[in-house]
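Colleague: Need a 3D model of the following:
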Amino acid sequence: MKSHDIRKQFLQFFESKGHLIVPSAPIVLKDDPTLMFNNSGMAQFKEYFLGNAEPKSKRIADTQKCLRVSGKHNDLEDVGFDTYHHTMFEMLGNWSFGDYFKKDAINWAWELLTEVYKIPKENLYVSVFEGNPDENVPFDQEAWDIWKELIDEDRIILGNKKDNFWEMGDQGPCGPCSEIHVDLRSEEEKAKVSGKSLVNNDHPQVVEIWNNVFMEFNRKADGSLEKLPAQHVDTGMGFERLCMALQGKTSNYDTDVFTPLIEKVEQITGLNYTSNDVKNISEEQNKINIAIRVIVDHIRAVAFAIADGQLPSNTGAGYVIRRILRRAIRYGFTFLNTKEPFIYELVAVLSNQMGEFFPEIKSQQHLVTNVIREEEASFLRTLEQGLQLLENVVTETKGNEVSGAKVFELYDTFGFPKDLTALILKEKGFTYNEADFETELQKQKARSRAASEVTTDDWKILIDGNVETFVGYDQTENEVKITRIRKVDSKKDGVLYQIVLDATPFYPEGGGQVGDKGILVSANETIEIIDTKKENNLILHFAKQLPEKVEAGFVAKVNTDLRTSTSKNHSATHLMHLALRTILGTHVEQKGSLVHPNYLRFDFSHFSKVTDEEIRQVEAFVNQRIEEQLQLVEHRNIPIQQAMAQGAMALFGEKYGDTVRMIEFGNSKELCGGIHVKNTADIWHFKIISEGAVAAGIRRIEAITGDAVKDYYKNQENTLAELKETLKNPQDILKSVVSLQDDNAKLKKQIEQLLREKAKSLKGELASALQVINGIQFLAKQVDLNPEGAKDLAYELGNLGTNIFLVLATAEENKPMLTCYISKELVASHNLNAGQVVRELGKYIQGGGGGQPFFATAGGKNVGGIKEALERAVDYIK
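Modeller: Predicted structure coming up:
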């Protein structure tokens, strides 16, 4: 059975059981601060389990893209070495929100596996929760009794809390689970060892394929459990493992989920992958297999993350994506001998494979391909730099063990993988101190944990029920009651309080727009709201203190100055998006946005620099729309299909509901939940202040509106006035500046000529100052030249013989520079290296540098160190 059909049959089966089939949420999460990526099938439904929103159906089924590469669920280091762990995987799931429970969930799971997919019953084992007296959670007798009717009791396993009790996090809904495991071993192997003893023991052919979670409890901040008011079912079946079972394979990578990607890698590299059925392969072939598995796994994670809007970067989720891609590049570089970008070529294969179920990979194929190709090229250059840095470390090492701290520095600062470092060191006869490396790594992890450590109290409910609403589109001030509060203590922000209001005018951060600030005012006190965010469908107002009387009535007042400035920038963002698509082409799509009171930032897909003329055209386009005084047309809660039919722009990577809000300004139509001006005239004026590249195929524009533009022009005017005054108030300021530039160029030429003549005159003087030490003509001296003149002088003196060793120092504008020249014959015969010389002597001038073995330079900060540096130069030849 093809993977395409396996996925389709799962969805059709649960549709026949009354489930609503919903699409996968984006792999990158935008509105859940507790998760970086969607790491399970249930993540997009958290608000339903928490009771903060009503699901569109009590029964739902889907296939969800998941990514497990950070935090508690991190499979990255296992990927490639075994045959069943992945970074990105699909989770097939069926869900019940207060509807059916254990009996239906278990019976349907069994029916699908044994009657629809025809997996032999004798190949299956199931587990139920054994109970935990310490937490007052009983043995799951109900699940045991249901399974006993379907399967022999000797195939039912009791599982502990680690394996058979599922929790959303340290707090929140949780409950016992019942796993289903499949034994894929040969009959001969089954006869030797019972599959029951191999369940949950990391056997590659006895694997869990389905987990049925029965959410019965709520975990409180103190660790205690309380019964949930409604019981839920949350199931997840690993799609890749299911395909392995149904296609009769012993490795996920031997299924048609991965074989088209593997075949493409084989075609590009000329190397062969051997399936898991082939035994006794060589160590070299095993390394090739591991590398290919890493690459075909990682391309899926990286490609879908980029398609969902997460570009590789140096921080946060972007850094995780970059790290995954670099791991794949490194395996190709080391074990497949690929020195040029090639992984990007796999995107087309992935698009053909998965484009029907996940259309984003097809529509974003061009962008994803270009971003990955540029990232590959960049990291391959980094690998070359890392090799040079490693060479320097080896040169400076006494003995044959390199410092673990140095290896960690290469890893942490330059992204140079430790296993590649170890491989290269081994080839050179070196090792590194692994304990020291691990110490540095743990220090960094401790710093990272400390910075992100957060303690969250339970919610204190003041008004029960889902009464919270947002009224901020129509009001900036409103009478409110506090419905719930909790304390959050983090290393980063200290103690803050999260306050939920019954009818808030505060806009929560979202869609690129920052959250509102303002105050809560009662008869006796004023509480400052420093930020507003949304989490699991709750609007959270952050304050540094709680009101003395939380039960009192309050007036919530948004800071309207900040709100007004923000709304101008948000509306201008929409107009600019239309301008870019009109002027540059309809390939332009939003890839990121920040709407702040002071400025707006907009990332978009485009594959070349936006020219100055195009910038002027975009500004003119937006300002024309402002002058036209276009009225805001707002459509609230309209069906998404209707909005799209009317031409609304939807953003990839965003999660939309069945009904949406559409914002129109003339021809600009976008799905948007943000705050906007009532008329484009309110924006006053639009000005682009910068444009540049963010990643391959992604450009970034920063712009300002309103009062910020007024301030910008005022500053420009002041600068111009100061410039005129400096130039003695010429009639034509531009002509005056051009004249200055011409004069400056002439003077530079004259100075260069004078310095060349000075160097020539110095040549004779310094040639007579050369000393012969151990058969080497040596000179270490400070000269009154610029660094370029010192270089010319060094080469001139170097032409005098084949045994010259020079160190010249300069201090132009109080900036010390050392220049070292060594005859190539000396480099070969005496094992001298100019790069090493300047690195070591550079320490005296508080600097460093490098270069070639026969010529190198080093700059520094301490002019006073020149004397000692020159005195120590002779040590190299004594």
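Colleague: can we go C-alpha only for contacts and neighbour counts from here?
Modeller: Fine.
Colleague: Name the SS class of the residue positioned nearest the centre of the chain, please.
Modeller: What sits nearest the mean C-alpha location of the chain, by Cα atoms, centre = their mean, is residue 318, with 1.6 Å. Of the three states, residue 318 takes helix under DSSP: H, G, I helix; E, B strand; the rest coil.
Colleague: isn't it right up against residue 312?
Modeller: Yes. Between residue 318 and residue 312 there is a contact under Cα atoms under 8 Å: 4.3 Å.
Colleague: Let me know the outermost residue of the chain.
Modeller: residue 768 (61.3 Å).
Colleague: Now show me the structure for the sequence below, then we'll compare the two:
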Amino acid sequence: MKSQDVRKQFLDFFESKGHLIVPSAPIVLKDDPTLMFNNSGMAQFKEYFLGLGTPKSQRIADTQKCLRVSGKHNDLEEVGIDTYHHTMFEMLGNWSFGDYFKKEAINWAWELLTKVYKIDKDILYVTVFEGSVEENVPFDQEAYDIWKTLIAEDRILLGNKKDNFWEMGDQGPCGPCSEIHVDIRSAEEKALVSGKDLVNNDHPHVVEIWNNVFMEFNRKADGSLEKLPAQHVDTGMGFERLCMVLQGVQSNYDTDVFTPLIREIETITGTKYTIKAKDEAEEKVNIAIRVIADHVRAVAFAIADGQLPSNTGAGYVIRRILRRAIRYGFTFLDTKEPFIYKLVETLSAQMSGSFPEIRTQKALCANVIREEESSFLRTLDQGLVLLDAVILNTSGTVIDGKKAFELYDTYGFPIDLTALILSEKGLELDEKGFQVQLQLQKERSRAASKVVAGDWNVVFEDDIQEFVGYDRLKHQVKIAKYRRVESVKEGEIFQLVFNATPFYGESGGQTGDKGYLEASNGDITYIIDTKKENNQTIHLTKSLPDNLTDNFTAIVDEKQRARTSSNHTATHLLQQGLLKVLGTHIEQKGSMVRNASLRFDFSHFAKVTEEELKEVENFVNARIRQSLPLIEKRAIPKEQAIEEGAIALFGEKYGDLVRMIKFGDSVELCGGTHVANTSEIWHFKIVSEGAVASGIRRIEAITSDAAKDFFESQLLSFYEIKEVLKNPQDPIKAIQGLQDENAALKKQLEALLKDKAKNMKTELAQEIQVINGMQFLAKQVDLNPDGAKDLAYELGNLGTNMFLVLATANEEKPLLTCYISKELVADKKLNAGAVVKELGKYIQGGGGGQPFFATAGGRNVAGIKEALEKAIDFVK
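Modeller: Next comes the predicted model:
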């Protein structure tokens, strides 16, 4: 059975059981600060389980793209090593929100597996929760009794809290679960060991394929459980594992989910994937191919959903996944040029029927991956040079774990590649020392991001929170609930939820409102930020009001809101301008709207020229001068808005009813705040344009008060420049004259310094010492950096065994210059880059270069003396 048919039969089956079929949510989460990625099928329905929203139907089914590479669900290092862990995977799920419960969920799961998919029930095992005295949760007798009517009792196993009690996180909805496991071993293997002994023991051919979670509890901050007001069903079936079973293979990678990618990797790299490796070398190739086939799916879908690789947060996770794939190809498939990006074409052809975003974003995905590959391959080349330097400066056969960690942490050089290279050279890595450094870093990271949230304290029950901020900035409110949150970053803060609010919660790229809460007696509580989480607006304060049951007036900072609204409307006009000036291929890839400025990321294949930027700027300012009024349509059907020309951003989560914003010909779906008329923006000014990633550009701009301040500052600078120039009639001509004069003086200075260096050569040649057959000199000279370089080469030409270290200190900026004759580099294995790196520590800096010539800059001039004294250690 083809994988497309497996997916279709699942959805058709649950549609026949009255379920609404919904599309997969994006793999990247935008409005849930507790998760970076959708890591389970239930993530997009979280607000319904928390009672903070109403689903379109009480019965829903879908296939959800999931990514598990961070937090407690971190399988990254197992991916490719075994045949059943993945970074990205599909979770087939059916959901009940307060509708059916255990009986229906279990019976339908069994019907689908054994009657529709026709899996032999004699290869299936099920588990039920054995209960927990500690949690005061009893054995799941109800689930057990249902299973007894479907399967032999000796195939019903009891599971502990770790395996059979599912939790959304440290707090929140949770409950016992009942899993279905499949045993696809051969008859000979089954005769040796019973499958029941291998369930939940990480056996590659006795695996869980379906989990039925029965959500009936809420985990509180103190760890205790309380009953939920309604019972829910949350199920998930691993699509890749199910395909393995139905296609009669022993590995997820042998299914048609992965074989097209594997065949393409074989073709591109000239390698061969073998189902059963005959030796270690073949298995290493197999692992590398599995890693690449898995990782390209995760990376491509993340990029398609709007997450570019970067150095922080979710972007860092995506970069880390891709770099793992690159290094496996580099190490075991001998790929020294980018090639993973070529797999996007195969992935698109294979999966775009179910996930059209991979087709529409295909070019972007390929371009970004290719650029990342090129960059990391350069990093690997640089890392090899740095590792050689570490080896050269190590006495003995064990390489210090701290130095290996520096290569890993600072330069991104993979530790497994370090270990492999050292092994090939007969050396050993101090793995314990590396792990110590890695653990210290993890502890620092955890400590810096630690957040402890208390339980919500209900002041009065109010399930519906109304947002009134489009129409007013001041509103009478009551506090519905609050909680205390402690974090390293912000200290103690309180989160408040009102029955209604004029405050806009951060979402859709727009930052949250600030303002204050005024009690009936006039006391003020400042709102320092506003967030949106799980469909509720949360207000952050440093303290709680004295009387929580009081009637309050919530007041938004009017000036900040006006500036933010001005910038948000400008982003709409900017996008319209880019489409007109650069072409219809432009797509928004992210934005940040603050009160001070705006940022807009978009797809484009080249740098935007100064002329194009000016044309875009003029386009936006023309719309500002036209005084275009805001035409707003709230709560209209999404299909109607699209028909009326509204631009919908891919990756955004839209409901059936949407808000449409129109300024002239600019029409977009948007939940943010806007000006009533474009004239309120006053002026639009682009302040920067540049690349974010391959095929992605970023424009930063200002409007309103910030634009006024910018022009006033520019005018003030102009007057100050004129004053410095003695108020010439033509300031530009005066500056050009100064530049010409400066260029002439610079040439004269360079000539004088060259003469000075030549004179120094004769004097310093007499100070050269011979140590261990090498001509050695370490000296501070009164030259600029270029002069020191010229002098080093002049002295270097005096012999073939020269080792020189020269120091300069221009404008209190120390610089070390090292020259080593190429003959010494070859014969003595000396390396100028390693020398300046070590000596650079004394001047509080560092640097690098080639084995025969390198420089290091620093901040501590006083350290020059000690650096020069230590230089002799390299030749002694």
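Colleague: my guess is residue 866 of structure 2 contacts residue 842, does it?
Modeller: Yes. At 6.8 Å, residue 866 of structure 2 and residue 842 qualify as touching, with contact defined as Cα under 8 Å.
Colleague: Looking at these two, which has the bigger crowd around it?
Modeller: residue 842 (21 against 12; other Cα atoms under 10 Å).
Colleague: about what we covered before: without its sequence neighbours, what residue ends up closest to whatever residue of structure 2 lines up with the residue nearest to the centre of structure 1?
Modeller: Matched by TM-score structural alignment, residue 318 of structure 1 corresponds to residue 315 in structure 2. Excluding the flanking residues, the one nearest residue 315 of structure 2 by Cα to Cα, 6 or more residues apart in numbering is residue 309, at 4.3 Å.
Colleague: Need the counterpart of residue 732 of structure 2 in structure 1.
Modeller: Applying TM-score structural alignment, one finds that residue 732 of structure 2 aligns to residue 734 in structure 1.
Colleague: where does that match land in three-state SS?
Modeller: helix.
Colleague: Give me the neighbour count for it.
Modeller: So residue 734 of structure 1, with other Cα under 10 Å, has 11 neighbours.
Colleague: Check the one 5 residues further on too.
Modeller: A total of 12 residues lie near residue 739 of structure 1 under the criterion other Cα under 10 Å.
Colleague: That one sits in which helix or strand?
Modeller: If you go by DSSP states H and E, residue 739 of structure 1 is part of helix 733-767.
Colleague: buried stuff in that helix?
Modeller: By 16 or more other Cα atoms under 10 Å, the buried positions in helix 733-767 of structure 1 come out as 755-756, 759-760, 763, 766-767.
Colleague: What are the boundaries of the strands in the stretch 651-800 of structure 1?
Modeller: Secondary structure of the stretch 651-800 of structure 1 (DSSP state E, counting those that start in this stretch): strands located at 659-665, 668-671, 686-695, 698-705, 771-773, 776-782.
Colleague: and what of the stretch 401-550 of structure 1?
Modeller: So, for the stretch 401-550 of structure 1 - with DSSP E, counting those that start in this stretch - the strands run 401-402, 431-432, 454-456, 460-461, 469-470, 477-480, 482-490, 494-501, 503-504, 518-521, 526-529, 531-535, 538-543.
Colleague: repeat for the stretch 101-250 of structure 1
Modeller: 124-129, 156-159, 165-167, 172-183, 206-219, 225-238.
Colleague: wait, residue 625 of structure 1 sits on residue 680?
Modeller: Yes. Judged on Cα under 8 Å, residue 625 of structure 1 makes contact with residue 680 at a distance of 6.9 Å.
Colleague: Pick out whichever of those two has more residues nearby.
Modeller: residue 680 (26 against 20).
Colleague: between the strands of the stretch 101-250 of structure 1, which gets nearest to residue 514 of structure 1?
Modeller: For these, the distance to residue 514 of structure 1 is smallest for strand 172-183, at 27.3 Å, taking Cα to Cα.
Colleague: Count the residues that sit near residue 783 of structure 1.
Modeller: 18.
Colleague: go on, residue 728 of structure 1?
Modeller: By other Cα under 10 Å, the burial measure for residue 728 of structure 1, its neighbour count, is 11.
Colleague: Same check on residue 873 of structure 1?
Modeller: Considering only other Cα under 10 Å, residue 873 of structure 1 is surrounded by 22 other residues.
Colleague: A strand includes it, no?
Modeller: No. Per three-state DSSP, residue 873 of structure 1 lies outside any strand segment and is helix.
Colleague: Which parts of the stretch 751-878 of structure 1 are helices?
Modeller: Taking DSSP state H, counting those that start in this stretch as the test, the helices found in the stretch 751-878 of structure 1 are 787-798, 824-830, 834-841, 866-873.
Colleague: Sorry, slip of the keys, the one I care about is the stretch 551-700 of structure 2.
Modeller: 558-582, 610-625, 638-643.
Colleague: Specify, as a residue range, where the shortest one falls in structure 1.
Modeller: So the one you mean is helix 638-643 of structure 2. Using TM-score structural alignment, helix 638-643 of structure 2 pairs with 640-645 in structure 1.
Colleague: Then the second one?
Modeller: When helix 610-625 of structure 2 is aligned against structure 1 using TM-score structural alignment, it corresponds to residues 612-627.
Colleague: Next, the angle from the helix holding residue 739 of structure 1 to helix 787-798.
Modeller: Calculated by axes from the mean of the first three to the mean of the last three Cα atoms, to 10 degrees, helix 733-767 of structure 1 forms an angle of 30 degrees with helix 787-798.
Colleague: what's the mean distance for helix 733-767 of structure 1 versus structure 2?
Modeller: For helix 733-767 of structure 1, the mean deviation from structure 2 after alignment is 1.8 Å (mean Cα distance after the TM-score superposition for structure 1).
Colleague: counterpart of residue 575 of structure 2 in structure 1?
Modeller: Under TM-score structural alignment, residue 575 of structure 2 pairs with residue 577 in structure 1.
Colleague: tell me, how many neighbours does its match end up with?
Modeller: Residue 577 of structure 1: 21 surrounding residues under other Cα under 10 Å.
Colleague: my guess is it meets residue 591, correct?
Modeller: No. Residue 577 of structure 1 is beyond contact range of residue 591, at 10.9 Å (criterion: Cα under 8 Å).
Colleague: still on that earlier bit, of all the strands of the stretch 101-250 of structure 1, which one is nearest residue 434 of structure 1?
Modeller: Nearest of these (Cα to Cα): strand 206-219, 33.2 Å.
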